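Chemist: can you look at this prediction? I've put the sequence above it.
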Amino acid sequence: MPVELSFCVVNTEQRGLLRYCLDSIARERATVDFESEVIVLDNASQDGSVEVASRHPVVNEVIALPQRQGKAANDSLLLERARGRYCLLLNEDSELEPGATVALHAALDADDRAGAAGAMLVRPDGAQQPSAWRFPSASTALFTALWLHKSMVVQSSGEAVKRVDWVQSAAMLVRRSAAEEIGYFDTDFFVYSDEVDFCKRLRDAGWHTLYVPDSRAVHHEQLQTGNVPSRRIVEFSRNRDRYMRKHHSWISAQAVRWLTAWTYAVRAAGALVIPGHNPKRYLKHVSSTLAPSRGEGLREGAEEFNRRLAPPMGPAGFDD
């Protein structure tokens, strides 16, 4: 029987959260009336994640990478490997709530030109997180600088399925034929803005993206924004700038840099008097936004990790 839907999970050093994710997939898989498969791509984890995935009864295939690579490359690999007509891309820290898969599948199946659909993301306490937005531009940066982002930029509101610009890939159902048509994800985006670029290229090719509020997924966010390492800030900033330079003019990219830096500078000032906020984190956003080509990001961190994995070489080029 042809596979209708492939559950595609990317995991990096999070075996505990991976179990929650796979358990939720098992519950979902038991309720759907179509053929499905589960593929886990492990991003060179060293914490036993491969063993956890291999032993889990719901998993059909485990791709264990020998070296670490970026999210865009991992999602592209999964989309190419999957057999399903649709692929549900999941982070290891995403836990599907009952009915999430059916709701996403129904939304895409009812709209022939929908290339992707995103779930409503909620925190473990049930509070909704923003999960759909307008495409980045000088105008959206201005709205954010004026503190109008909740009404003018965030699009994950309402109770009905609707078209949006882009959705977060923590729980995103993709029509595999549409992804193949546009060449999957752009691996120049190591992580962050990869799904923004993906949805933009879907739009440019005549597809659109849906937000599906009846589909809910708990987003555990193993790396909370309250304690963001410097490399994540650098990576986030450089890929926002990469997106702007790819899809907009030089002037627009510069405008976004300065408007975004101003927004973080105001937050840094506020953090001096508001308890529980770290002004140094916001100031790091300011410097990385204004100079996105400087500093080391997650790509460099992965390269360092991979070098540590490589065996040492002797003086003649042979393994010691």
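Modeler: Happy to help now that I have it.

Chemist: going forward, measure contacts and count neighbours with C-alpha atoms only.
Modeler: Noted.

Chemist: buried residues, the longest helix seen in the chain. List them.
Modeler: Identified as the longest helix of the chain according to DSSP state H is helix 250-271. Of the residues in helix 250-271, 252-265, 267-268, 271 count as buried by neighbour count, 16 or more other CA atoms under 10 Å.

Chemist: can you pull the contacts of the residue nearest to N60 when sequence neighbours are not counted?
Modeler: Spatial nearest neighbour of N60, chain neighbours left out: V38 (5.3 Å); criterion: CA to CA, 6 or more residues apart in numbering. Residues near V38 by CA atoms under 8 Å, 6 or more residues apart in numbering: S6, F7, C8, V9, V58, V59, N60, E61.

Chemist: give the helix, strand or coil label for V38.
Modeler: Following DSSP: H, G, I helix; E, B strand; the rest coil, we place V38 in the strand state.

Chemist: how close does the residue nearest the centre of the chain sit to A141?
Modeler: The residue lying closest to the centre of the chain (CA atoms, centre = their mean) is S169, at 4.0 Å. Separation of S169 from A141 (CA to CA, to the nearest Å): 21 Å.

Chemist: checking the residue nearest to the centre of the chain next. Helix, strand or coil?
Modeler: Applying three-state DSSP: S169 is coil.

Chemist: with S131 as the reference, measure out to it.
Modeler: Going from S169 to S131 by CA to CA gives 9 Å.

Chemist: give me the common contacts of these two.
Modeler: Common neighbours of S169 and S131, using CA under 8 Å, 6+ apart, are G118.

Chemist: give me the contacts around the host helix or strand of F198.
Modeler: Assessed by DSSP states H and E, F198 sits inside helix 194-204. For helix 194-204, the external contacting residues (CA under 8 Å, 6+ apart) are 71-72, 115-116, 135, 165-169, 178-179, 182, 184-187, 208-209, 239, 243.

Chemist: what's the burial count for the closest residue to L65 other than its chain neighbours?
Modeler: Sequence neighbours aside, A44 is the residue nearest to L65 in space, at 5.1 Å (criterion: CA to CA, 6+ apart). When neighbours are defined as other CA atoms under 10 Å, A44 has 22 of them.

Chemist: OK, contacts around A44?
Modeler: T12, A64, L65, P66, Q67, R68.

Chemist: again, only this time at 10 Å
Modeler: Contact analysis of A44 by CA atoms under 10 Å, 6 or more residues apart in numbering lists 11-13, 50, 63-69, 302, 305-306, 309.

Chemist: neighbours of the closest residue in space to G206 that isn't next to it in sequence, just the number please.
Modeler: Distance criterion CA to CA, 6+ apart; nearest residue to G206, sequence neighbours excluded, is R113 at 7.5 Å. For R113, the count of nearby residues is 16 (other CA under 10 Å).

Chemist: here comes the other one, which I'd like you to weigh against the first:
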Amino acid sequence: MKQVSIITVNYNQPEVTEELLKSLREVNTYKPLEIIVVDNGSRNNPVPTWKATYPGITFIRSEVNTGFAGGNDLGIASATGDYLFLINNDTEVTAGLIGGLVSTMEGNSAIGIISPKIHYFDQPGMLQYAGYTPMNYFTARNSCIGQFEKDEGQYDSLSGVTGYIHGAAMMIRREALEKVGGMAENYFLYYEELDWCERIRRAGYEIHTDLSVLIYHKESVSVGKRSALKEYFMNRNRILFIRKNTGLGTFCVFFLYFLATVVPRNLLSYVVKREFSFIPVLLRAVAWHFTNKTDSKHLGYVIPGQI
């Protein structure tokens, strides 16, 4: 059997991470398995306690918060598996999940990366993800298939090629990883998995879903439903994604669309909702692109414990 490396990142949510580890221990049936937990600069370092409590699991401590991509890349660097399964710490697995994904990957060498079906944890039976539609590069818009719908199997026939995987649960083939490398860390948060898919596709692989297997996701445990952090990186990285993955002409059309449509709409929303503190956040997100290259490591946002 192929070895799978499970990689998950903890940031100030030790209890949530422990629930995932319990799920992997008590629910998962696939062996052999390597589990790697990266603590991404949490205020209180849980790693010493975890090492004593969970023998056989690899724990890595970063003294600073390196973001979603950076934390996962630390785990990737230590992973030895034939397949690497990156899952959010706010997920819980089902019994046949890992074995099902491996079987699908083994049966089709064209698959570079794959995601399972995702349900909301607090509303079992409600879909969060059953695939993504392709990206419209002129608007940087696409759709998550099935989100908020009751799962009655209506999308199960869509297993196969999809627009993008979901960052909460993604299994990558080692061969593909060695060709494209890890995720781009200057995204820090949001769009990094979409960028990864673009690079994997350009390397000649397909992006797939396997909707015969399921994972549960406790959405927004780490970031929250709405915050300045989220507003900044969602807007900055939406632009960055198009800059990195399209030609100059397409980017110019998109950027004009963003300035003429997205910025005024967001500003009006902030005013109506009296979220005035988000106004400079949005403006900084746009301004970053006038002074930074696409591979710039300067985030343009102060991350506690990092900058």
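Modeler: Alright, I've got the coordinates. Model, not experiment: these values are computed from the prediction.

Chemist: TM-score for this pair?
Modeler: After superposition, the two chains reach a TM-score of 0.80 (TM-score structural alignment, normalised by the length of the second structure), with 289 aligned residues with a CA RMSD of 3.2 Å.

Chemist: the residue nearest to N60 of the first structure -> the second structure?
Modeler: Following TM-score structural alignment, the counterpart assigned to V38 of the first structure within the second structure is I35.

Chemist: can you give me the helices for the stretch 151-300 of the second structure?
Modeler: Secondary structure of the stretch 151-300 of the second structure (DSSP state H, counting those that start in this stretch): helices located at 174-180, 192-202, 228-245, 248-257, 263-272, 278-291.

Chemist: turn these into CSV, including distance to K51 of the second structure.
Modeler: As requested, these are arranged in CSV below (distance: least, CA to CA, whole Å):
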stretch, distance to K51 of the second structure
helix 174-180, 27
helix 192-202, 29
helix 228-245, 31
helix 248-257, 47
helix 263-272, 45
helix 278-291, 39
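
Chemist: and the residue mapped onto T94 of the second structure from the first structure, how far from V52 of the first structure?
Modeler: Mapped onto the first structure by TM-score structural alignment, T94 of the second structure lines up with E97. Distance, E97 of the first structure to V52 of the first structure, by CA to CA: 21 Å.

Chemist: ditto for R201 of the first structure
Modeler: For R201 of the first structure, the distance to V52 of the first structure - CA to CA - is 35 Å.

Chemist: settle it for me: which of the two has more neighbours?
Modeler: Counted by other CA under 10 Å, R201 of the first structure and V52 do not tie: R201 has more neighbours, with 21 against 15.

Chemist: tell me the residue in the second structure aligned with the more buried one.
Modeler: In the second structure, the residue equivalent to R201 of the first structure is R199, according to TM-score structural alignment.

Chemist: restricted to strands, list the contacts of V38 of the first structure.
Modeler: Mapping these onto strands (DSSP state E) picks out S6, F7, C8, V9, E61.

Chemist: just the buried members of those?
Modeler: The neighbour count (16+ other CA under 10 Å) marks S6, F7, C8, V9 as buried among those.

Chemist: for the aligned residue in the first structure for A77 of the second structure, give me its contacts.
Modeler: In the first structure, the residue paired with A77 of the second structure according to TM-score structural alignment is E80. Listed by CA under 10 Å, 6+ apart, the contact partners of E80 of the first structure are N74, R176, A179, E180, G183, Y184.

Chemist: repeat for G96 of the second structure
Modeler: Contacts for G96 of the second structure were tallied using CA under 10 Å, 6+ apart; they are V27, N28, T29, Y30, S212, V213, L214, I215.

Chemist: and those, which is closest to Y83 of the second structure?
Modeler: Y30 (12.7 Å; CA to CA).

Chemist: how far away is that closest one from I111 of the second structure?
Modeler: Per CA to CA, Y30 of the second structure is found 20 Å from I111 of the second structure.

Chemist: in terms of neighbours, single out the busier of the two.
Modeler: The neighbour count for Y30 of the second structure versus I111, taken as other CA under 10 Å, is higher for I111 (24 against 18).

Chemist: how near is whichever residue in the first structure pairs up with that one to E37 of the first structure?
Modeler: Taking TM-score structural alignment, I111 of the second structure has A114 as its aligned residue in the first structure. The spacing between A114 of the first structure and E37 of the first structure, counted by CA to CA, is 22 Å.

Chemist: T101 of the first structure now?
Modeler: T101 of the first structure is 13 Å from E37 of the first structure, by CA to CA.

Chemist: of those two, which one has the most company?
Modeler: Using other CA under 10 Å as the criterion, T101 of the first structure and E37 rank with T101 on top: 26 against 19.

Chemist: how about that one, what does it touch?
Modeler: When contacts are counted by CA under 10 Å, 6+ apart, T101 of the first structure touches 5, 7, 25, 28-29, 31-32, 88, 119, 171-173, 214-217.

Chemist: try 6 Å
Modeler: T101 of the first structure makes no contacts at all, as judged by CA atoms under 6 Å, 6 or more residues apart in numbering.

Chemist: sorry, back to before: any idea how far A268 of the first structure is from the residue nearest to the centre of the first structure?
Modeler: Between S169 of the first structure and A268 of the first structure the computed distance is 29 Å (CA to CA).

Chemist: the alignment partner in the first structure of T58 of the second structure - nearest residue in space that isn't next to it in sequence?
Modeler: Aligned counterpart of T58 of the second structure in the first structure: E61 (TM-score structural alignment). Of all residues not flanking E61 of the first structure in the chain, I39 sits nearest, at 4.8 Å (CA to CA, 6+ apart).

Chemist: neighbours of that neighbour, how many?
Modeler: 21.

Chemist: same thing with R27 of the first structure?
Modeler: So R27 of the first structure, with other CA under 10 Å, has 15 neighbours.

Chemist: isn't there a strand covering it?
Modeler: No - R27 of the first structure is assigned helix when assessed by three-state DSSP, not a strand.

Chemist: now it: closest residue in space that isn't a chain neighbour?
Modeler: Closest residue to R27 of the first structure apart from its sequence neighbours, by CA to CA, 6+ apart: P98 at 7.4 Å.
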